[in-house]
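Visitor: Need a 3D model of the sequence below.
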Amino acid sequence: MTATPRIALPGLMIGAVSALFAGGLALIGGMPASWAAVTAVALGLPLAAFGTGCSALREHGVLRGGTFAPVALYWMIAFPAARLVQDVGTRLILDERLDWPPHPLAFLAYQALISVGFAIGFVWVHERL
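Guide: Just a heads-up that it's a prediction; the model follows:
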């Protein structure tokens, strides 16, 4: 199952916009530009990959259009995974240490809660393009 550019566009846009927000928030929070850039790439790439996967699943009928729950369940797994990649990757690149976030289960549970809002945005973008 491969994604054509038309199918992949919503997922790629989600990754790009998320990267811009993550990098911008890191800068506003007082982080150095290098930290903001790593944060943006470390979050943008997995979200673009998961977004493209979600778009492909919707296009092939696995996740039906017009329904929210299946997409929300997808993102309830994919968003915490993307955030975990970002957190661990950022620590690895900038601090040169491979480490989990403090309280990893609480971290993943919180990201799963946030994922519902992310799924709403994804469905909105996907149905507008």
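
Visitor: hey, let's count contacts and neighbours off CA atoms from now on
Guide: OK.

Visitor: got the buried residues for the longest helix along the chain?
Guide: The residue-count maximum for a helix in the chain (DSSP state H) belongs to helix 33-59. Buried residues in helix 33-59, counted by 16 or more other C-alpha atoms under 10 Å: 35-58.

Visitor: Quick check: what element follows it along the chain?
Guide: Once the chain leaves helix 33-59, the next helix or strand it forms, by DSSP states H and E, is helix 69-90.

Visitor: which strands and helices sit next to that next one?
Guide: helix 33-59, helix 104-128 (3 or more C-alpha pairs under 8 Å, 6 or more residues apart in numbering; DSSP states H and E).

Visitor: Of all those, which one comes closest to residue 72?
Guide: helix 104-128 (5.2 Å; C-alpha to C-alpha).

Visitor: Next, the structure of the following sequence, for comparison with the previous one:
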Amino acid sequence: MNFITVTLEGNQIVADGLRLTVPEGTLKVLREKGYDGKKLIFGIRPEDINTEPAFLETFPDSVVHATISVSELLGSESHLYCQVGDSEFIARVDARDYSETGEGIDLGFDLNKAHFFDFETEKTVY
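Guide: You can find the predicted model right below:
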């Protein structure tokens, strides 16, 4: 699982170079628990980060432009080690979406599958 320290600002989670819109249901829970304007740990699995054009077009507020640090071709899939600002994460994508180290790539985060943890206690929030 990828873990990124973020701050909830309005309806978005924000980190250096990363700004993603949180789904309404998740946002409601985070606000009810008092996390508006506070730090959280955002967790997302590599397989929940997409390169599919249909996903990128459907959810433009969940897309970031990343730089690939390492690209690992593993048969039918690729692991892309990516960087956005200070945030590093791994995306598991179809081998057809293989990209070279140093290239830029648009990645869509499926925030309906995201996990959120308290920054201080690391306990599950959502």
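
Visitor: For the two chains, what TM-score is obtained?
Guide: The TM-score (TM-score structural alignment, normalised by the length of structure 2) is 0.26; 60 aligned residues with a C-alpha RMSD of 5.0 Å.

Visitor: And the helices in structure 2?
Guide: With DSSP H as the criterion, structure 2 has helices spanning 24-32, 53-58.

Visitor: Which stretch among these approaches residue 66 of structure 2 most closely?
Guide: Nearest to residue 66 of structure 2, of those and by C-alpha to C-alpha, is helix 53-58 at 13.5 Å.

Visitor: Buried residues of the lengthiest strand in structure 2, list them for me.
Guide: Identified as the longest strand of structure 2 according to DSSP state E is strand 63-74. Within strand 63-74 of structure 2, the residues scored as buried using 16+ other C-alpha under 10 Å are 63-64, 66-73.

Visitor: got these as a markdown table, with distance to residue 91 of structure 2 columns?
Guide: Below are the buried residues of strand 63-74 of structure 2 laid out as a markdown table (distance: C-alpha to C-alpha, whole Å):
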| residue | distance to residue 91 of structure 2 |
| --- | --- |
| 63 | 13 |
| 64 | 12 |
| 66 | 11 |
| 67 | 12 |
| 68 | 10 |
| 69 | 11 |
| 70 | 11 |
| 71 | 10 |
| 72 | 10 |
| 73 | 12 |
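
Visitor: So what's the residue count around the closest residue to residue 48 of structure 1 other than its chain neighbours?
Guide: The shortest distance from residue 48 of structure 1 to any non-neighbouring residue, by C-alpha to C-alpha, 6 or more residues apart in numbering, is to residue 15 (3.9 Å). A count of neighbours around residue 15 of structure 1, defined by other C-alpha atoms under 10 Å, yields 24.
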